[in-house]
Every structure is written in C-alpha cells, then in structure tokens.
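Q: Have a look; sequence and predicted model below, questions after that.
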Amino acid sequence: MAKWAIDRSITRILRKIGILGFNKKRNIYGINPFLISTSYILLTLALAHLARRLVEKYVDDSKETIKNLLFEFIATLELCSCCFELIIDNWGVFAYAIYLLLLTIWWSSKWGNASACPYAPVEEILEGNRCLKDALKIICTQLAAAFLTFRYIQILWSFELVETHMNKAYEECTADLQVDMISGAIVEATLTCFCRLASKILGETSLKYSNIVDAIFGTLMVVAAFNFSGGYFNPALATSLKFGCIGNSFAEHIVVYWIGAFLGSAIAIIIFNSNIVQNKINTCKSKEE
C-alpha cells in the first residue's frame, strides 16, 4: 500500500513538471516527446564518441589520411543526426537555439581537426595548406555521411515512440527557404562570412572561453537567418536535411546553400588576411603580452 502511494506521488510530481501526462496511445508511457528527442540526441553523441574512441584505438597513426577521413565522417554524421532531431516545428526556435549552442560547445571540444563542413578544406586550399585532391576526399566523405544520416534517423523515427515521430520516417520534407534564391544566397553568404570571420579572429586571441563566445555568436546568426534561409551555413548539413525537399529546386539548393556558403567563407578569408584586420590582431596580441 505504501509503495503504491509513493508511486502515485512520484507520478503526480512527474506530471506537474511535464515529464509525464501526455497521450499514452501516441507517446510511450505518456512521456514528454521532448525527452525522447533529447534521448536520441544523447544516444547519437554517445555513439559518435564511441566511434571516435574506436578509430583512435584501432587505426594506426601511420594511416593518418584514413584516420582523418573517418573522423570527418563521424563528425558530419553526428552533426546532421542531431540537427534532424532538432525539428523547429516541434520545439520552436528558442529550444533549437539553446540545444544548438550546447551541442556546438560540446563538438568544439570533441571534434579535434574535423570540421564536418565542406568549405573548411576549401579554405585550406585558398590559404595554401591543402591540395585539391585531399580537399575533394574530405568533401566526398562529408557528403557520404550527410546522405547516410537520414537512414540512421529513419531507424530511430520508425519506432514512433512519441507523437512527434509519427509518420516522420517516410514523410516528404519541406524547404526552409522563405525568400527568393538570390536573397537566400546573400543571407547564407553574409552570415557565413560573419561566422567564419568571428571564428578566425577568436582563434587568434587568448580569450579563455573563446569557443563558447564563438558558439554563442554562431547560434545568434542561425536564429537571425532562420526565417529567411533556415540558417545552415554548412553545405553538408543543408544537403542532409533539405536536399530534394518540396519547395526547392536543385538549382536553388546549390546556389543558396553551396555557392552562398562557399562565397561567404572565401570573403571571410580575404577580410581576415587584409592588412587592417591583421594589424588590429597584432596590436591586440602586443597589448596582451
């Protein structure tokens, strides 16, 4: 009798704080769908972390190229999978922004040299640090992971544990582009440029929490672009989530999410390497010393 009373009290508390109390026919045990989505994200992070550990352990350092490509594959799959679960329509922009911020901070401490973003190796080409052949290998690896992501997500969604996953595994997706193609490309290019410029400048400082500042700035840019282009700033991510979706033609997708992002990235390099910016960075470094 006492155990039954305790169980009822616990259930009542869980209902009050929003963990339980949802439709049991559409949500397993009446659990809040948000918690299941969070669990899927945590599962993905754990699997990616395990995969990285296995690569570190079993792939010899002499096979550096293969090792780096595997890290890129894991990082891209991890990024795209988590963003698939952060469906704006379900939880709103605020929840999306908070989760994206926390995830970005986590990834900045776990990915190492992996970028999960196709314009990163192209930036290295422009700066003379990578050859075209190696860059293409990385981009192809990232795209392979991006396209494979939905198969992984389909498995999770097909269990339909909660109402927000009902029919999601096989339904048609819709485009996020809310403006014309050129305007969308300008938005992606401009804010990608801001993000890359901020990252590069912060990377040159001795700021203790530069990764957190960078994550906050990037998240704000995503929120700013949300009602225009969706705010992807990453061709692999945009391709994984929105390629072939209703409302976007092939040309629109390429121009907005690929050309736009690559252009913004290239402009960021030009600005960053300009005498004005470099002199300012050197002045700040001298003051810090």
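A: Nice, I can see it.

Q: all contacts plus neighbour counts: C-alpha atoms, from now on.
A: Will do.

Q: the helices in the chain, which residues?
A: Along the chain, the segments classed as helices by DSSP state H run 2-16, 33-58, 64-85, 88-110, 119-126, 132-158, 181-203, 210-225, 235-242, 250-253, 260-272, 275-288.

Q: Out of those helices, the one nearest Ala175 is which?
A: Closest approach to Ala175 among these is made by helix 235-242 (6.1 Å; Cα to Cα).

Q: Determine the angle, from 0 to 180 degrees, between the closest one and helix 119-126.
A: Angle of helix 235-242 versus helix 119-126, following axes from the mean of the first three to the mean of the last three Cα atoms, to 10 degrees, is 160 degrees.

Q: which residues are contacting helix 235-242?
A: With Cα atoms under 8 Å, 6 or more residues apart in numbering as the test, helix 235-242 has contacts from 76, 79-80, 84, 116-119, 142-143, 146-147, 149-150, 173-176, 232, 253, 257-258, 261.

Q: quick one: the residue lying closest to Phe84 once chain neighbours are set aside from Lys280, how far?
A: Nearest residue to Phe84 in three dimensions, chain neighbours excluded: Leu241, at 6.7 Å (Cα to Cα, 6 or more residues apart in numbering). Remark: distance between Leu241 and Lys280 (Cα to Cα, to the nearest Å) = 39 Å.

Q: So which of the two has more stuff around it?
A: Neighbours per residue, other Cα atoms under 10 Å: of Leu241 and Lys280, the larger number sits with Leu241, 22 against 11.

Q: let's bring in a second one:
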Amino acid sequence: MEVLWGSALLLAVAVLLCEGMRALSRRKFRPGLALELCMELVCTLQLCCCVRELALLGARGVLHPLLSLCLTYLLTMLHSLTCPAACNPCSSLQLWLRGEAAAKDTALRVGAQLAGAQVSRLVMPLLWSCGLSPLHRNVPGCESPLRIGSLPGAGYEMFCALCLYLLLCNLNRLQPPLRPHLVAALITSLVYTGGHLTGAVFNPALAFSIVFSCEGNTLLEYMFVYWLGPVIGKSSPFLPFHICSKFLLSTDEAMQDPRRAPIYCDLIPWSSSLPSSASSYNVKILVAVFKRML
C-alpha cells in the first residue's frame, strides 16, 4: 500500500506541475501556434510521466492485472479531461496529409511532442530520486515490451491506432460526458488484449519516451513497430481517398473550392454526420475509381 500511495503522490505532483505550466502558457501566449506548441509539449510530458510510472509499477509486479487496467482507465480519463492537445505525432501528420496544416507547422507540432517525451525521460529520474515510494529508490533499466516479431508487432500497433482513429471520428454521435469514458474504455481494452505483445503503445511520442531506451531490440525495430505502425494505422482510412482525389478528380469544381478537396474523418461511410458537400465529393471519388476500373 505504501508503494501505491507513493506512486499516487508522484502522479499528483506531475499533473499539478503540468497544470501550472498550462496555466502559465495561457497567460503568456495568445491563442495561436505558439500556444498550441506549448500545450503539445506540456501535455505530452504529462502523458509520458504518468505512463512511465505505471510501467514501473507493472515491471516490478506490484499491480494485480485488474488493478493495472483500472489505473490505465483512470489515467486515460485524467489525461482526456486535463490535456487540450493531441500528444500524438500521428494526429499532427494527419492534418498535414489532409491538407489542413502546413508542413512547417506540422514539423513544429511533432517536434514539440517529441520534446515533451524527451523531457519526461529527464524529469522522471528526478522525481524518482525524491523517494516518495520504496519502489523509486532503485529503479532498474527497462526491458523491451515487444514480445513478438517486428512485422506482427507493427500490425498490432497499426490495429490499435486504427481503432482509436475510428472511435474519435464518431465521438460526435455521443453525449460529451460519455466521450472520455468511451476513449478510456477502448484504450484499456487494447492494453488488455495486446499489452503482453507490444505494450499497446500506438503513440510514437509515448514510445520514444518509454520504449526506445529499453534493451532487447534495435532502434530500427522500435521505429518500424512503434512509429511506422501507428502512422499507417491512422492514415489508412482516408489516405486511399486522398490519393484518388489527387489523381482522378482534377476537376474545375475541386480547383475552385479547395475546402472540398481534403478528405476528413467524417467521410467514413459509417459516420452519421456527413456534410452534404463532403458526401457528394466522396461519391465522385468512388465513381471516378469505378470508371477507371471499367
């Protein structure tokens, strides 16, 4: 019990420090790119610190599997309610691939997320040195969570990222109070089903913080599984439509109204909130594809 209370105190300190930095950033910067970058850095720092502490508890065998899942759910809820940022390079790359963000802004956002992950690797040893828990007095090196081959590992990370993407695209169909619970339930389920295979990270910044320094696999293997896998998973629903729109629909209508060119997640067929213009554009892409096939 002393171990759990010490870890809870450390998590509270980390969250409060990050909340203070978010409040300071809101006072210092006006709404815009600079504030977004600060939020990405601080929120990614909070996410990585919390997950690193949870990973330490799991590696030491302190947590019962059911308690570990409960903590995963609660930490996901906490992150959803306190962090107004993506904290995931895949989401930033999505905006660029869909034409909703400039390449420079995307690079800055990804850089801020990776910077937050790197800062967590420096901050957590300092917090552990405070000795809030007996577990923190001698923190060992970590072992790779990748227990399967690189290809199936990347496949599972891709599957996790795809599931999360599809859920986020359809959250507007739910009442706002239910949305964090559903996201937390999905992430907890993915951790339960695949945590023993890859760790179920599906976030390149988080993987950079908690996995890349672990022994057991090479850097290229980590990049293939934990970077390429999630990027493909989050891009696969809309990228084929985006490619088709570029090569098959060079019409005057699309040129005159650029807002209809990007393919949004609302264009997924099972979404209930299809804009009429977006829906017609989606249909045109499908018609053009079938014409080329015939």
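A: Good, I have the coordinates. Nothing here was measured: the structure is a model prediction, and the numbers come from that model.

Q: Just give me the match in the second structure for the residue nearest to Phe84 of the first structure.
A: When the second structure is aligned by TM-score structural alignment, Leu241 of the first structure is paired with Ile210.

Q: Likewise for Phe217 of the first structure?
A: So Phe217 of the first structure corresponds to Leu186, using TM-score structural alignment.

Q: what residues are up against that match?
A: Counting by Cα under 8 Å, 6+ apart, Leu186 of the second structure has contacts Leu164.

Q: how close does it sit to Leu219 of the second structure?
A: Counting by Cα to Cα - Leu186 of the second structure and Leu219 of the second structure are separated by 28 Å.

Q: cool, Ala115 of the second structure as well?
A: Taking Cα to Cα, one finds Ala115 of the second structure at 18 Å from Leu219 of the second structure.

Q: Between these two, tell me which one has more neighbours.
A: Ala115 (20 against 13).

Q: which residues touch the more buried one?
A: Leu41.

Q: how about it, what's its match in the first structure?
A: Using TM-score structural alignment, Ala115 of the second structure pairs with Ala144 in the first structure.

Q: do Ser68 of the second structure as well
A: By TM-score structural alignment, Ser68 of the second structure lines up with Tyr96.

Q: ok, that match touching Phe84?
A: No. Between Tyr96 of the first structure and Phe84 there is no contact under Cα atoms under 8 Å: 10.9 Å.

Q: Look at the two and report which has more neighbours.
A: Each of Tyr96 of the first structure and Phe84 has its neighbours counted (other Cα under 10 Å); Tyr96 has more, 20 against 17.

Q: So what's the residue count around the aligned partner of Ala200 of the second structure in the first structure?
A: In the first structure, the residue paired with Ala200 of the second structure according to TM-score structural alignment is Gly231. Neighbour count for Gly231 of the first structure, taken as other Cα under 10 Å: 25.

Q: Tell me how far Gly231 of the first structure lies from Ala225 of the first structure.
A: Gly231 of the first structure is 5 Å from Ala225 of the first structure, by Cα to Cα.

Q: can you list residues touching both of these two?
A: With Cα under 8 Å, 6+ apart as the test, Gly231 of the first structure and Ala225 both reach Glu188.

Q: Quick one: map Phe159 of the second structure onto the first structure.
A: Match for Phe159 of the second structure (TM-score structural alignment): Thr190.

Q: That match: what's it in contact with?
A: Gly264.

Q: ditto for the one 3 residues further on
A: When contacts are counted by Cα under 8 Å, 6+ apart, Cys193 of the first structure is found next to Ala261, Gly264, Ser265, Ala266, Ile267, Ala268.

Q: So what does the second one match up with in the second structure?
A: Aligned by TM-score structural alignment, Gly264 of the first structure pairs with Gly233 of the second structure.

Q: Wait, that match touches Ala161, no?
A: Yes. Counting by Cα under 8 Å, Ala161 is a contact partner of Gly233 of the second structure at 5.2 Å.

Q: quick one: which of these two has more around it?
A: Counted by other Cα under 10 Å, Gly233 of the second structure and Ala161 do not tie: Ala161 has more neighbours, with 26 against 23.

Q: Map Val122 of the first structure onto the second structure.
A: Val122 of the first structure maps onto Leu93 in the second structure, by TM-score structural alignment.

Q: Find the residue closest to its match in space, skipping its chain neighbours.
A: Nearest one to Leu93 of the second structure, counting by Cα to Cα, 6+ apart, is Thr106 at 6.5 Å.
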